[in-house]
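Enquirer: Can you look at this prediction? I've put the sequence above it.
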Amino acid sequence: MDLHLSNSDYSQSGLSHKEESLVPSSVFREYDIRGLANSEITNEFALSLGVALGELALSQDHQMFFVGRDARLSSPSLTVALCSGLKAAGCHVINLGEVTTPIVNFAIEHDPICKSGVMVTASHNPATYNGFKIIFDGKVISGQQLQQLESALRSNNFSPEASAPQITKGFISQYCQHIVSNSSIDRSFKIVIDAGNSVAGPIAVDLFKRLGCAVVPLYCDIDGSFPNHEPNPSVEKNLQDLIAKVASTGSDLGFAYDGDGDRLVVISGNGTIIWPDKLIMIFARDLLAKTPGGDIVFDIKSSMRLKELVIECGGLPTVCKTGHSHIRKAVRDQNALLGGEFSGHIFFNDRWGGFDDGLYAGMRLLEILCQQHNGRIKTLDEIVCEFKTSSYSPEILIPIPDEKKFLLMDSLQTNCVFVGGKIIRLDGMRVEYAGGWGLIRASNTTPNLTLRFEADDDIQLAAIKTRFRRELNPFIDQLEDYI
C-alpha cells in the first residue's frame, strides 16, 4: 500500500492558520525532508510532522512506526517531538534509539507487524542540518508524496487524540548477528573504519569485529558536531585521513561511512579511492556470474564502464535519476539483483532486503575478496585493475542557493545545445559524446549544482570540459574556478 494523500482532503486553505516559518517549503526535498536545525527543522515542526504522519497512517490502517535517530546534536529533541506527535495522533511508537538508517529498514523488514518508520537524520550534510527519512509500508516517501505531505502538514486539520504507547527496542545486536550468520568470510582482514564521528562508527566496529576483522577505528566515537570532517565520503578531502591511516597501519582496506550509515566509499590497500560506481562493477560482475541475465540499476552519475560491464556479463543495465529513493524503487519494481549510485548508496536484493546499507556492502566486498582464483586470492587493487580504465573527474560542486538552482537548471535546459553531443535529460543534462560524457544537474540534498565528467583518455576529458565551459559560461559566474 502506498501513502495516498488527497489534495482535496488536505488543501492549502490552512496556510492562513499556520505560518510559513513553521513549514518552510525549502525543507521538502526530492526524497526526504532536510534543512537547517533549530531554524527550519524545529521541534515544533517535528511535532506537527508526527501528528500529520500519524493521522494519515491511521486513515490507512497503519498504527505503528519505528523511529530511529542519528548522532547529530539536534536529533534527540527532534525525536522526542516527532514521537510525541505520532503518539498524539494515536500511533504506537517503537523507539530504536541511536541507530543507522539501514537498521530502521532492517527492523521494518523483520518485524511481522510494523512496516513503517522514520529516521531523524540529515545523512551526509553538515552538523547544522537535520531532517527526516520516511518509510511507509516498506516504501520510501519521496517526490510528489512528500509534496502532498507538505500540503497535509499546512492544512491544520488534525485533531490529536490521547497519547498512544511508546516502547524502546534494540535492534543493533540482532542486525549484526543476522549479517554475520549469513556471511561467508573465511579469512581475517585488517580494516580502518572512518565514520566521521557519526552513528555508524560503533556499530561498524562491532560488526566487523564479529566478522573476524582486525579493526582500526578512526573517528568512530560519536560526536554530533562532527569535529574532524563532515561524514560525507563522496568528498575527496574527507578521505585523506583514512588514506593516511590505511598506509600507516598497513591495513588491507579502509571503509568510509556517512552520517547515517547507508553509504560506503572504500580505500584499497595501496591508498586508492575506489569510488562507488567501481564497487558496483565488482558486485555486479560477481552477482551476474551466479545469476546471468539479472537486472542491475545505477544512477545517471555512474561511469560508462559500469553499463559496458553489465552488458558484457550478460546483465540488463537500467539507468535511473540520482537519489536513493529512485534507485530503491527501480530495484524493487524490476526485482533487480543490485542497485547503486555514485554517492555510495548500494542496494543488494539477492540475500538482502533491497535497501541501501553501507555496512552490509562492506561485508559483501570482504566475501568477494575471500574468493580464490586459480588457487590464489586477489587483492582489491588487482580486481580493480581488471576493469577497463577511463579518465574521470570527481563530483564537482558549484554553490547555488536552493531557491535558485532549479531555475538555473531550467535556463540551462532551454539555452544550452551542446552541438555534437547526445543530451539525456533524465536528471539534469548528461551529454554523451563518442569518447565520453559530461553531466550537470541540481543537487536534491545540498545548495549546489553538481557536475561530473568521464572520457576514454585525458585528452578527450579535457575536450568535453572545454565544451561544457563554452556552453555554461554565460550562465554561471567564475565557472573557471570549478572546471
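Expert: Sure thing, it's come through.
Enquirer: contacts, neighbours, all on C-alpha from now
Expert: Will do.
Enquirer: any idea how far the nearest residue to A442 once chain neighbours are set aside is from L412?
Expert: Nearest in space to A442, with sequence neighbours left out and distances taken as C-alpha to C-alpha, 6 or more residues apart in numbering, is L449 at 4.5 Å. For L449, the distance to L412 (C-alpha to C-alpha, to the nearest Å) stands at 11 Å.
Enquirer: dropping in the other structure now:
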Amino acid sequence: MAQIDAVFKAYDIRGTVPDQLDAELCRSIGAAFARFATEGRDRPRVLVGRDMRPSGVELSAAFAEGVRSQGVDVVDLGLCSTDMLYFASGREDAPAAVFTASHNPARYNGIKMCLAGARPVGEETGLREIKAMAAEGVAPTGPSGVAHELDVLADFARHVHSFVDVGALKPLKVVADTANGMGGLVVPAVFEGLPFDLEILYPELDGTFPNHPADPIQPENQADLRARVLETGADIGLAFDGDADRVFLVDERAELLSGSLTTAIVAAGILAKQPGATVIHNLICSKAVPEVIREGGGTPVRSRVGHSFIKALMADTGAVFGGEHSGHYYFRDNYRAD
C-alpha cells in the first residue's frame, strides 16, 4: 500500500500519485470512510466527485469500490468543484468525498471529505479514525452497494443565484481566470443569465495546468488576469484555484484585493441586510475586518485557521458568514461551506 502516513493531513488527504497515493490505498480509504460516515444511517450512501486531474478517474473509482464493499450506495457526481460537492452533501444530507489536490501541481491528488450536511471532516472530526481503519483494513460486509449518477451543476447555479437579487445586479465587464481548473465548468453555469459581460481565461479543464499553476494567491499566477483586466477595461477580475473553492479579486486598476478585504466587503454587504449578525474571521485576517464588521452593526468572532474550525464556530454561534485571508468564504446558507 502507498504511504498512508504521508497523505493524511490536518484537514484532508493529499499526496503524489502513485508513490504516496494509489488506487489500493484509495479503495481502503473509501471502505473506512463509508464505515465511519454512514454508521447508523438508513439507506446509507456516499457522494463521490472528482476534479479534472487525470489520476482522478482511477482513484475515485477505487474509492467508490471501497464504499460499495461496505454495502453503501455510491452517488457519482462526476466532474465537480469542491463547493458543488458541499452543496450536494448539504442538499442530499449525505456524506461526500471529492478527489482534488486544489492548487497543488499535476502530480498530486487528494481527497476532501465531509459528513452528511456538509459537516467538516478534519483530524479532530474523523480523519484520525478513518486513517486507523484504512491502515488496519475494513472487511467487506454483505451485498455490495449500488452506484448511480447525479448531475448537480444546474441546481448549484440556481442555488448561488438565490443569494442575490438578480434583478438588482448592474451590468459589469468581468474577466475570470479559471487556470484550467474546475472553475471552467462552474463559472459559465453560475454566470449564465446574469447581466455580466464575461470573459474566461483558460477555461479548458486540464489537470496538467499548461498555462500557469492554479494557485491564485501567488502574484505570478495573477499576471495574465491583471493584464487582461487592463486590456479590456474590465470592472473586476476573478482568479480561481484548481477546485474552485477559493477566489481572489482584482479591481478595475488590476490591483489585488486581499482575502481580508474581500471578507470585509462581503461582510458589510450581508450586514446591510442582516444587521446584528455574527461574522467569523480567522486570526490572520487584517485588523480592519473586525472593525468593518462592528461598524456594520455585526458581531465579529475570531477563529483558528482552517475550514473545520471556522465551520464548527459558525454552527456554534449561528454566524451568517465566515472569511479567511486565504480566499475561502463560508456561507450559512450554503451549509456553512464555500
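Expert: Here it is on my side, so go on. It should be emphasised that the depicted structure is a prediction, and the values quoted were computed from it without experimental measurement.
Enquirer: before we move on, the earlier item: the residue nearest to A442 of the first structure matches what in the second structure?
Expert: Mapped onto the second structure by TM-score structural alignment, L449 of the first structure lines up with nothing.
Enquirer: Check the one 10 residues further on too.
Expert: Aligned counterpart of I459 of the first structure in the second structure: none (TM-score structural alignment).
Enquirer: mind listing what F355 of the first structure touches?
Expert: 102, 105, 328, 346-349 (C-alpha atoms under 8 Å, 6 or more residues apart in numbering).
Enquirer: Give the equivalent position in the second structure for it.
Expert: Using TM-score structural alignment, F355 of the first structure pairs with A337 in the second structure.
Enquirer: I would like the residues contacting stretch 201-212 of the first structure, please.
Expert: Contacts for stretch 201-212 of the first structure (C-alpha under 8 Å, 6+ apart): 172, 176, 180, 185, 187-189, 193-195, 214-215, 217, 219-222, 359, 363.
Enquirer: hmm, which of those residues are the buried ones?
Expert: Using 16 or more other C-alpha atoms under 10 Å as the burial test, the contacts of stretch 201-212 of the first structure include 172, 176, 180, 185, 189, 193-195, 214-215, 217, 219-222, 359, 363 as buried.
Enquirer: Which of the residues you listed fall within helices?
Expert: Filtering these for membership in helices, criterion DSSP state H, returns 172, 176, 180, 359, 363.
Enquirer: For the second structure, just list every one of the helices.
Expert: Under DSSP H, the second structure gives helices at 4-7, 23-38, 56-68, 82-92, 128-136, 153-161, 183-191, 223-232, 259-273, 288-295, 307-317.
Enquirer: Switch the ones you listed over to CSV; also include distance to E252 of the second structure.
Expert: Rendered in CSV, the data for the helices of the second structure read as follows (distance: least, C-alpha to C-alpha, whole Å):
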stretch, distance to E252 of the second structure
helix 4-7, 40
helix 23-38, 44
helix 56-68, 37
helix 82-92, 27
helix 128-136, 45
helix 153-161, 24
helix 183-191, 19
helix 223-232, 7
helix 259-273, 15
helix 288-295, 22
helix 307-317, 30
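Enquirer: so which of these gets nearest G142 of the second structure?
Expert: Taking C-alpha to C-alpha, helix 56-68 is the member of those nearest to G142 of the second structure, at 10.1 Å.
Enquirer: what's the closest one packed up against?
Expert: Judged by 3 or more C-alpha pairs under 8 Å, 6 or more residues apart in numbering; DSSP states H and E, helix 56-68 of the second structure is in contact with helix 23-38, strand 45-50, strand 73-79, strand 96-99.
Enquirer: Make CSV out of the ones you listed and add mean neighbour count and distance to F321 of the second structure.
Expert: Below are those laid out as CSV (neighbours: other C-alpha atoms under 10 Å; distance: least, C-alpha to C-alpha, whole Å):
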stretch, mean neighbour count, distance to F321 of the second structure
helix 23-38, 24, 26
strand 45-50, 28, 25
strand 73-79, 22, 27
strand 96-99, 29, 22
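Enquirer: Can you lay out those as CSV showing distance to V247 of the second structure?
Expert: Below are these laid out as CSV (distance: least, C-alpha to C-alpha, whole Å):
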stretch, distance to V247 of the second structure
helix 23-38, 29
strand 45-50, 19
strand 73-79, 19
strand 96-99, 18
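Enquirer: surely T278 of the second structure meets A315?
Expert: No - counting by C-alpha atoms under 8 Å, T278 of the second structure sits too far from A315 to count as a contact (10.9 Å).
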